[in-house]
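**Student:** structure of the sequence below:
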Amino acid sequence: MSKPFLLGVILILVAVGYQYREALQSLLPDSIKRDIKSNSPKSSNQQTPSTEAGPSIKNFPDPQYYNPPFDPEHPSEPIYSKSGTRLITLNELAAHGHNGTLRPLWLAVVGRVFDVEKGAEHYYGPSGGYNFFTGRDGSRGYITGEFNDEGLIDDIEGLSLAQIGELDGWVKFYDKDYTFVGKLIARYYNKDGSPTKEWYKYQRSLTDKDKLDAETAKLKKRYPGCNSHWTQDEGGKVFCSTGSGGTQRDWVGYPRRYFAPGSKNWRCACVRDDDLNSVHVKMYPLCDPVSVECKVHPDQIAKLRETGG
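**Tutor:** A predicted model of the protein is given here:
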């Protein structure tokens, strides 16, 4: 059978489509049929065995993390990212912890592993008050104060922006005072050392917190706090000056109850003429609207806070 004839048959197969594929292929010699079959793409639902080492069930059975067994007596060769950063598995980190046998002591915060051996005597050693942080990423515990296995985890889902900022303070503390060892292959870093989706989510939260802090500072400058004074004879009062609320300015303002956007709680703020009609401010009861001070009674304040008025 000539090659032009075979080429014509193949072109017909392409044009006619899958419906007549089997019938047309029957016209071909067996050798050609075998070639077609061997070079056909595999079905999309066919599973391909993974060549990567599976996760160890020694200490951390979570299948989403690369975590091969680690023998402290015969440590495997260290692994590094392409940029040269040391990469550490959960089992290796555990071997350098409170239940492990290797020194120096290590701990992790948001996936960053630190050598805390220099603080072993007072803080991280067997008799130290922070020994339970070693050998794991207990990021959540730094914020919640839950120093048990359920609380000393790397999952920070649900923490407020303020708490995320506090956690970042711990990361900066360890970066400054202790030695950075490498990145933990777990929630925040992949096997190759690249950031995970959770790491990017954490970074977005830090960015959102910075924006919130900037907006809060802006509002504090626009609505500076009041001064307050209380005596047994005269009772209490709130008043405004050019330096009240710790903000030096060239205007005084009038005492008002200021409600931050989205909040039912309020604080006393000194408000300029331009902002007196803002939906975020309310007058103190029985206070002269153009006075720079207002008399207040504790019972009155308590009632206002209870009612949110």
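
**Student:** drop to CA atoms for contacts and neighbour counts, all remaining ones
**Tutor:** Noted.

**Student:** show me where the stretch 101-250 of the chain has helices.
**Tutor:** For the stretch 101-250 of the chain, applying DSSP state H, counting those that start in this stretch gives helices covering 139-144, 161-177, 197-222.

**Student:** format these as a markdown table; extra columns: mean neighbour count and distance to residue 259.
**Tutor:** Below are the helices of the stretch 101-250 of the chain laid out as a markdown table (neighbours: other Cα atoms under 10 Å; distance: least, Cα to Cα, whole Å):
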| stretch | mean neighbour count | distance to residue 259 |
| --- | --- | --- |
| helix 139-144 | 20 | 27 |
| helix 161-177 | 16 | 19 |
| helix 197-222 | 14 | 11 |
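
**Student:** could you also give me the structure for this next sequence, so I can compare it with the first?
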Amino acid sequence: MRSLWKLATSPASLAVLSVAVVITAALVGYTYKKPTRQRLWTTDEIVLYNGTDEGTPILLGILGSVFDVTKGRSHYGPGGGYHHFAGRDASRAFVSGNFTGDGLTDSLRGLSSVEMKSVVDWRGFYMRTYVFVGKLIGRYYDNSGNPTKYLKGVEAKAARGAQLLEKQKLEEDKLPSCNSKWSERDGGEVWCDSGYPRLVQRPFEIALTGRMSKRCVCFKEEELQRPGLEVYKGCDHLSKSCPV
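**Tutor:** Predicted coordinates:
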């Protein structure tokens, strides 16, 4: 036993062991090189972590926050459904659905408060799900890592969107919504268990999305003279169900 111990601790054996450790570490490093601690990133740096090299992590930016999404390699790596997000900040695409060309940009210019709220919510999802590794210098953070006026503006508009959505929900809860269904064979239908279906303007919708929209509400017969109520096209005045 003592001779085996001497052999294991001999200079030659220790040298072999050291080489083995170095080789093992190199192999481990090749398999997964962790990014450095939380730091500032440039666009030229983050693009190198786009998943095309299996030996490096996959990074993703949203609103200037950078996340390590390597554990989702099957989604963010080459061939994955979200590969277009890897190695860049494509904040706009999270709500636009445009995953090509100019759609893969960090600019949110022209988006509504609701859409900006959605992007901020996506950032929250990544904060909860993946590893935050720093900030991307550019539109959202300056060279010192401080938030820019652009980021503050986005967050303020998103907060206003959240407030308006809550107000709209409270208002709409005061009026009972219609039941609805749709099938490829029969098309769509709305109906009321009690009352009659009418289309009404959604409150706050213009402020939220910049567009007008309507929803179906059930009204009692004595309420049908209220201004702003619209009968579905092709539906009888006192029908409890209407095709759509």
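
**Student:** got a TM-score for the pair?
**Tutor:** The TM-score (TM-score structural alignment, normalised by the length of the second structure) is 0.65; 195 aligned residues with a Cα RMSD of 3.4 Å.

**Student:** trace residue 174 of the second structure over to the first structure, please.
**Tutor:** Matched by TM-score structural alignment, residue 174 of the second structure corresponds to residue 222 in the first structure.

**Student:** quick one: the nearest residue to its match once chain neighbours are set aside from residue 220 of the first structure, how far?
**Tutor:** When the adjacent residues along the chain are set aside, residue 222 of the first structure lies closest to residue 271, with 7.8 Å between them (Cα to Cα, 6 or more residues apart in numbering). Residue 271 of the first structure sits 11 Å away from residue 220 of the first structure, going by Cα to Cα, to the nearest Å.

**Student:** what's the answer for residue 212 of the first structure, then?
**Tutor:** 12 Å.

**Student:** hmm, back to that, the helices of the stretch 101-250 of the first structure: which one's closest to residue 191 of the first structure?
**Tutor:** When the helices of the stretch 101-250 of the first structure are compared by Cα to Cα, helix 197-222 sits nearest residue 191 of the first structure, at 13.4 Å.

**Student:** what residue of the first structure takes the place of residue 13 of the second structure?
**Tutor:** Aligned partner of residue 13 of the second structure by TM-score structural alignment: none.

**Student:** residue 13 of the second structure: neighbour count?
**Tutor:** Look at residue 13 of the second structure: counted by other Cα atoms under 10 Å, it has 13 neighbours.

**Student:** just the buried positions in stretch 143-161 of the first structure, please.
**Tutor:** Of the residues in stretch 143-161 of the first structure, 143, 147, 151-156, 161 count as buried by neighbour count, 16 or more other Cα atoms under 10 Å.

**Student:** ok, now which ones touch residue 131 of the second structure?
**Tutor:** 67-69 (Cα atoms under 8 Å, 6 or more residues apart in numbering).

**Student:** try 7 Å this time
**Tutor:** Residues near residue 131 of the second structure by Cα atoms under 7 Å, 6 or more residues apart in numbering: 67-68.

**Student:** I figured residue 148 of the second structure hits residue 136, correct?
**Tutor:** No - under the criterion of Cα atoms under 7 Å, residue 148 of the second structure is not in contact with residue 136, lying 11.5 Å apart.

**Student:** of the two, who's got more company?
**Tutor:** A count of neighbours by other Cα under 10 Å puts residue 136 above the other of residue 148 of the second structure and residue 136, at 27 against 14.

**Student:** which position in the second structure pairs with residue 139 of the first structure?
**Tutor:** Match for residue 139 of the first structure (TM-score structural alignment): residue 91.

**Student:** correct me if wrong: its match contacts residue 63.
**Tutor:** Yes - Residue 91 of the second structure lies in contact with residue 63 (Cα under 7 Å); the separation is 6.0 Å.

**Student:** between those two, which contacts overlap?
**Tutor:** Common contacts of residue 91 of the second structure and residue 63, defined by Cα under 7 Å, 6+ apart, comprise residue 106.

**Student:** quick check: the closest residue in space to residue 243 of the second structure that isn't next to it in sequence vs residue 23 of the second structure, distance?
**Tutor:** Spatial nearest neighbour of residue 243 of the second structure, chain neighbours left out: residue 189 (4.4 Å); criterion: Cα to Cα, 6+ apart. Distance of residue 189 of the second structure to residue 23 of the second structure, given as Cα to Cα: 67 Å.

**Student:** show me which of those two is the more surrounded one.
**Tutor:** Set residue 189 of the second structure next to residue 23 and count neighbours by other Cα under 10 Å: residue 189 wins out with 15 against 12.

**Student:** ok, now which ones touch the more buried one?
**Tutor:** So residue 189 of the second structure contacts 180-182, 241-244 (Cα under 7 Å, 6+ apart).

**Student:** quick revisit: check contacts around the match of residue 139 of the first structure.
**Tutor:** Residue 91 of the second structure neighbours (Cα under 7 Å, 6+ apart): 62-63, 105-106, 119.

**Student:** contacts only, for the spatially closest residue to residue 280 of the first structure that is not a sequence neighbour.
**Tutor:** Of all residues not flanking residue 280 of the first structure in the chain, residue 259 sits nearest, at 5.0 Å (Cα to Cα, 6+ apart). Taking Cα under 7 Å, 6+ apart, we find residue 259 of the first structure in contact with 265-267, 280-281.

**Student:** repeat for residue 235 of the second structure
**Tutor:** Residue 235 of the second structure neighbours (Cα under 7 Å, 6+ apart): residue 242.

**Student:** residue ranges for the strands of the stretch 201-309 of the first structure, please.
**Tutor:** 227-231, 235-239, 254-259, 266-271, 281-282, 293-296 (DSSP state E, counting those that start in this stretch).
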